[in-house]
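>>> Have a look at this prediction, sequence included:
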Amino acid sequence: MELTVTQLRKELSKALDAAKAGEDVIITERGVPVARLCAVESASLLDKLEADGLITPPAESRAVPRLPEAEAAKDALSSLLSRLRR
């Protein structure tokens, strides 16, 4: 679809509907194309990469386990830092 700037002002909702439908809307000024109105892709990067076949989703959701040793080390580090700051 091609519209002049004046036509775009009058028919903005029509141009937006066309863009939403996947059609490129070329805006011209005195016969010269100056802009293109097109739909915004709202898919996330991961969805896009998956659709292109570049990545595959995980077979199952996995939570990262919290190890008791890591919690103890975190507590020890916090204790040490608080003593050093005094």
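Good, I have the coordinates.

>>> only C-alpha atoms for contact and neighbour calcs from this point on.
Fine.

>>> Spatially central residue in the chain, please.
residue 44 (4.6 Å; Cα atoms, centre = their mean).

>>> Let me know the distance separating that one from residue 50.
Look at residue 44 and residue 50: by Cα to Cα, to the nearest Å, they are 10 Å apart.

>>> Let me see the ranges of the helices in the chain.
5-10, 12-20, 45-51, 68-85 (DSSP state H).

>>> for comparison:
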Amino acid sequence: MELTVTQLRKDLTKALDAVKAGDEVIVTERGTAIARLGGVESTSLLAQLEADGVLTPPAQSRAVPRLPEAEAAKDALSSLLGRLRR
């Protein structure tokens, strides 16, 4: 179903009934599509993209391990900032 903005304002209930029935409503302004109204999916976007084959989940956890050098650098920076603030 395609409606102009004016028609949508006038017939919002009709448009929402169409969406509830499973239809998609395209809203146009001066002949250009500006919005799409559709039903709310019960699955999450990531689950839908996985089901469509658009993305694949990681094979394993990708947690980044904490490196001792990074902790030491963070401590050194905190110490330096503390001295500069005095």
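Sure thing, it's come through. None of these values were measured; they are calculated from a predicted model.

>>> tm score of chain vs chain?
The TM-score (TM-score structural alignment, normalised by the length of structure 1) is 0.50; 77 aligned residues with a Cα RMSD of 3.9 Å.

>>> Make TSV out of the helices of structure 1 and add distance to residue 36 of structure 1.
Output for the helices of structure 1, formatted as TSV (distance: least, Cα to Cα, whole Å):
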stretch	distance to residue 36 of structure 1
helix 5-10	12
helix 12-20	10
helix 45-51	23
helix 68-85	54
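
>>> Could you single out the most deeply buried of those helices?
Ranked by mean neighbour count, the helices of structure 1 are led by helix 12-20 with a mean of 16 (mean count of other Cα atoms under 10 Å).

>>> Mind giving me the packing neighbours of that one?
Where contact means 3 or more Cα pairs under 8 Å, 6 or more residues apart in numbering; DSSP states H and E, helix 12-20 of structure 1 is packed against strand 25-29.

>>> got the angle between the strand it packs on and helix 12-20?
Angle of strand 25-29 of structure 1 versus helix 12-20, following axes from the mean of the first three to the mean of the last three Cα atoms, to 10 degrees, is 130 degrees.

>>> Which residues does strand 25-29 of structure 1 contact?
The contact list for strand 25-29 of structure 1 (Cα atoms under 8 Å, 6 or more residues apart in numbering) reads 1-5, 8, 15, 18-19, 33-38.

>>> let's go with 10 Å and repeat that
1-8, 15-16, 18-19, 32-39 (Cα atoms under 10 Å, 6 or more residues apart in numbering).
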